[in-house]
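S.K.: show me the folded form of this:
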Amino acid sequence: MARSDSHLAQLTSIFQMKGGVAGQKLAKHLEILQEETSDVNLKRTAILKALCIYLGEDEGQLVWEYIDIEGNDILRDLQKHTMGIYVINKEGGEMRHCDDIGIFVEGVIILDNCGSVARACAMMLGVIYALNMAYPKELRYYYEFLQKVLFRMDAEKLSPQILGLRNKIDAGL
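M.R.: Got it, this is the predicted structure:
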């Protein structure tokens, strides 16, 4: 995810220019990006969630967040979804600290204790690629950006939406 770090300034600038409802949704993530914190994982999570919003996709489809949930309850809930990343926190737990971050596919947890949302996103892309799965429809542009812009895999074939964002990054906006 170091490549996302190299685009942090450009993406933050691009996200700040976004207006309307999307601009309002981006505000909480932009606050984190502008904090003087040294927590790189927090900034990476903010940039990845903001990317979903900017691309018109639901960040809630990327990361399923749970507070104080039992193992059986989370498994029951994850079975309702095709694939994604889950984050578990304890009620009253340390702010911005996750007790578990993992990946699930077809309701089954396939990786846990990933350490960070950014690492889980990279691993999720690897799982999708290794299993030759289609991107989730709800996050099509998000995963296309990760694959083709950040990881530079099959980068010559971009959708118009991703091409526009890549051009803005390349122009240094």
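S.K.: from now on I want contacts and neighbour counts done on CA atoms only, so please keep to that.
M.R.: OK.
S.K.: quick one: the helices in the chain?
M.R.: 2-6, 8-17, 20-34, 40-54, 71-78, 117-130, 140-145, 160-171 (DSSP state H).
S.K.: now mean neighbour count and distance to Met153 too, for those helices, in JSON lines please.
M.R.: Below are the helices of the chain laid out as JSON lines (neighbours: other C-alpha atoms under 10 Å; distance: least, C-alpha to C-alpha, whole Å):
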{"stretch": "helix 2-6", "mean neighbour count": "13", "distance to Met153": "13"}
{"stretch": "helix 8-17", "mean neighbour count": "17", "distance to Met153": "20"}
{"stretch": "helix 20-34", "mean neighbour count": "15", "distance to Met153": "27"}
{"stretch": "helix 40-54", "mean neighbour count": "21", "distance to Met153": "18"}
{"stretch": "helix 71-78", "mean neighbour count": "13", "distance to Met153": "29"}
{"stretch": "helix 117-130", "mean neighbour count": "18", "distance to Met153": "11"}
{"stretch": "helix 140-145", "mean neighbour count": "21", "distance to Met153": "10"}
{"stretch": "helix 160-171", "mean neighbour count": "14", "distance to Met153": "14"}
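S.K.: here's the other one to compare against:
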Amino acid sequence: MSTLRTVKTFIHQRLAVAVDEIFGLLETTISNYEEELDRQRRLLEDDRYATCCEIFINHDIKKITFQNGLPSSVEDMIKVFKQALSITTDTGLQYKDANFDDFFTLTSTSDLKDKDTLKVVHKPHKSEVNFLPPHPAGETDSSLESLRLEQVAVSRTKDNTHTINDMMSGTYSCRRREVVGQSMQVAELKERWPALFDPVQINDEFRRCNTVPLESTFISQLDRYTPKLLELFNSKRGAVGQRMKIVLVELIKDPDVVKKRDMTLRCLIEYMGESVQELISDYSRTPEDKVHEDLKAQSMRIYICQQPVAVGIIIDGTPVLTGLDNVPRACCLLLGLTCSLNLDYPPKLAETFKVFQRQRLQLKPTSKYISLKNKLLSRAEQGHSSHQTRGLRRVSGFCGVLSV
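M.R.: As a prediction, the model looks like this:
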């Protein structure tokens, strides 16, 4: 009888333990379910305010999600985009209207809905008087498209410079609408407008847009201010000064004028706190086709091959110019292409490009630009007293080292 009681007591004890374990597991399961429900509820609350937008910028497509809803104004939205996308130039926004299947200027964020498509558009610089001109009198989209197709055919022939120039001038308004208003890849633009990637037409297109000659101004201003810049670079101390001195040693070996321009531009990039390697890639004994393959992932790059010598420009991984004479000319033509193709300056080279264009663009000076200008003014003041006033005027008129 005592054995039966013992078994019964043991079973009751085990059942009690099992019940406690079951209720413990049940409580844990219920608690986990409640936490998951709370999490899902919070996500639903967040989704109620979150807005996702597709962004076209230059030739890329990005996605941005506003977790707390859209900014209250277009200006605030532009600030968010400029920070998130590393945009360095003045921009505006356009949105795609589903009813018209076209882009319109965004004037209020209340016009936007979740998953809408936006386009970042560059505002014209003050000197770009022909940034987006109307079609010539009597011309239509259709007639200019016919002229574009004819221009593509003519570009394949020889001795066509005069004819191509007339056609490019006639189709300028059509081309600017494509470059500014559409998000085409550089490779596609090169296919549609092959002449636009010729040095002669880069110069002409720059003049059409800005009424300023490109190469002659760039090179003359570079030569004019090189002596003062070299003095400034030689006086630089610290790590940057050491890097510039290594570059300037090349001038002792080869004082050629083209070499001097090359070294001055490289030192200028370093002086502005940026990296030469972000703009110029040097190769030795590497075939040019291998260089093109190596730079496919680069958005903007000048390359120079040694033995044999070859200089060219890569944009969006596409070789857009080859067979150039030297790096200074490549820098100049790249500056022209940023205008012709309406491209942003590379974020890691923004200060350098702004210095290149300072006077022409009449933009608000950056702190680095002001520092450089003050240093040049200081050196001008150290000149002969009889020429002091004249020297100050010349350096003040520089307004950016390379006043293109």
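S.K.: any idea what the TM-score comes out to?
M.R.: TM-score for the superposed pair, counting by TM-score structural alignment, normalised by the length of structure 1: 0.86. Supporting figures: 162 aligned residues with a C-alpha RMSD of 1.8 Å.
S.K.: circling back: ok, which of the helices of structure 1 comes nearest Gly84 of structure 1?
M.R.: Each of the helices of structure 1 was scored for nearness to Gly84 of structure 1 using C-alpha to C-alpha, and the closest is helix 117-130 (7.5 Å).
S.K.: what does that closest one rub up against?
M.R.: With contact meaning C-alpha atoms under 8 Å, 6 or more residues apart in numbering, helix 117-130 of structure 1 is reached by 1, 41, 44-45, 48, 63, 84-85, 87, 101-103, 114, 134-135, 143, 146-147.
S.K.: if we go to 6 Å?
M.R.: With C-alpha atoms under 6 Å, 6 or more residues apart in numbering as the test, helix 117-130 of structure 1 has contacts from Arg44, Thr45, Cys114.
S.K.: alignment lookup: the last one to structure 2.
M.R.: Yep, that's Cys114 of structure 1 we're talking about. Residue mapping for Cys114 of structure 1 onto structure 2 gives Leu324, with TM-score structural alignment as the criterion.
S.K.: quick one: its match from Leu43 of structure 2, how far?
M.R.: Taking C-alpha to C-alpha, to the nearest Å as the measure, Leu324 of structure 2 falls 56 Å from Leu43 of structure 2.
S.K.: tell me which of these two has more neighbours.
M.R.: Per other C-alpha atoms under 10 Å, whichever of Leu324 of structure 2 and Leu43 has more neighbours is Leu324, with 17 against 12.
S.K.: gap between that one and Phe206 of structure 2?
M.R.: Counting by C-alpha to C-alpha - Leu324 of structure 2 and Phe206 of structure 2 are separated by 18 Å.
S.K.: ok so, going back, what's the closest of the helices of structure 1 to Val108 of structure 1?
M.R.: Nearest of those (C-alpha to C-alpha): helix 71-78, 7.3 Å.
S.K.: Leu146 of structure 1 -> structure 2?
M.R.: Under the alignment (TM-score structural alignment), Leu146 of structure 1 maps onto Phe356.
S.K.: what does Asp5 of structure 1 give?
M.R.: Asp5 of structure 1 maps onto Asp223 in structure 2, by TM-score structural alignment.
S.K.: picking that back up, how much space between the nearest residue to the match of Cys114 of structure 1 once chain neighbours are set aside and Leu376 of structure 2?
M.R.: Of all residues not flanking Leu324 of structure 2 in the chain, Val311 sits nearest, at 5.1 Å (C-alpha to C-alpha, 6 or more residues apart in numbering). Noted for Val311 of structure 2: a distance of 31 Å to Leu376 of structure 2, by C-alpha to C-alpha.
S.K.: with Asp344 of structure 2 instead?
M.R.: 28 Å.
S.K.: again, but for Ile315 of structure 2
M.R.: Ile315 of structure 2 is 33 Å from Leu376 of structure 2, by C-alpha to C-alpha.
S.K.: now Thr105 of structure 2
M.R.: 42 Å.
S.K.: likewise Gly323 of structure 2?
M.R.: 35 Å.
S.K.: picking that back up, tell me the one of the contacts of helix 117-130 of structure 1 nearest Gln24 of structure 1?
M.R.: Thr45 (17.7 Å).
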